[in-house]
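Visitor: generate coordinates for the sequence data below:
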Amino acid sequence: MILWIPTIALYLASAILAALEIISLAPLARTHLGKGLIAALCLLLAVSITLTASSAYWAYMGYGPSVAAPALAAAALLLASLWRLRKFLES
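Guide: So this is what the prediction gives:
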């Protein structure tokens, strides 16, 4: 059960980061590049929300470390990719 708490927290952080990036890219929505970036971030936001809900369900159903460990790795990978995208867009 303890592995689910950081997993859900990482997925929520990914969703928040994606939403903040969508808001910050709103001025670029009229360009082709901006539309593509916003579409990709909307997809990542949807994935983050879906995985948060599914992780909460798996934790509720009592799945153990065999499911939680790969989910934790996927959550960390998603958050790292969003963080790297944020750093790329700032430069």
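Visitor: make it CA atoms for all contacts and neighbour counts henceforth
Guide: Will do.
Visitor: so which residue is dead centre in the chain?
Guide: Closest residue to the average C-alpha location of the chain: Ser14 at 3.2 Å, with C-alpha atoms, centre = their mean.
Visitor: who are the packing partners of the one helix or strand it maps to?
Guide: Secondary-structure assignment from DSSP states H and E places Ser14 in helix 4-24. Contacting helix 4-24 under the criterion 3 or more C-alpha pairs under 8 Å, 6 or more residues apart in numbering; DSSP states H and E are the following elements: helix 32-61, helix 65-90.
Visitor: to compare against the first, here's another:
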Amino acid sequence: MKRKKSKVNRIVNVAIVAMCCYLAGSCVVLFMDQAALKSKTEAVNQQCEEQKILNDEMQGLIDQGSDKEFIVKMAREKLGLIFPDERVFFNTSGNQ
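Guide: Alright, predicted model coming up:
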């Protein structure tokens, strides 16, 4: 009868050691996954901040674009447009 208990104890001990190894391995894998996700989260947060800055710049351009003076300035400079009652003189001598 002593032999049976010894065999059962040995099986239980092996099972406990195997379970401890499995749990330790699982913990290592979870910590690695956590570190990877933390890194990914930081990268996404950085992209979010960059996008917010870009959005603020774009909003500034939109706000500027709704100002009549800015629109007139851009129409004159970029498109060469003038008002109907306006006279434009060009210097053809080459000297400014």
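Visitor: got a TM-score for the two of them?
Guide: TM-score of the superposed chains, computed with TM-score structural alignment, normalised by the length of structure 1, equals 0.35; 38 aligned residues with a C-alpha RMSD of 2.5 Å.
Visitor: so for Thr7 of structure 1, which of the helices and strands packed on helix 4-24 of structure 1 sits nearest?
Guide: Proximity to Thr7 of structure 1 (C-alpha to C-alpha) singles out helix 65-90 among these, at 4.7 Å.
Visitor: show me what the closest one is packed up against.
Guide: helix 4-24.
Visitor: got the angle between the helix it packs on and helix 32-61?
Guide: 160 degrees (axes from the mean of the first three to the mean of the last three C-alpha atoms, to 10 degrees).
Visitor: run the chain-centre distance for helix 4-24 of structure 1.
Guide: A distance of 5 Å separates the centroid of the chain from that of helix 4-24 of structure 1, by C-alpha atoms, centre = their mean, to the nearest Å.
Visitor: in that helix, what's buried?
Guide: Across helix 4-24 of structure 1, burial judged by 16 or more other C-alpha atoms under 10 Å covers 4, 7-8, 10-15, 17-19, 21-22.
Visitor: just put those in TSV and tack on distance to Leu82 of structure 1.
Guide: Listed next are the buried residues of helix 4-24 of structure 1 as TSV, based on distance: C-alpha to C-alpha, whole Å:
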residue	distance to Leu82 of structure 1
Trp4	21
Thr7	16
Ile8	16
Leu10	11
Tyr11	11
Leu12	12
Ala13	10
Ser14	7
Ala15	9
Leu17	7
Ala18	7
Ala19	11
Glu21	9
Ile22	11
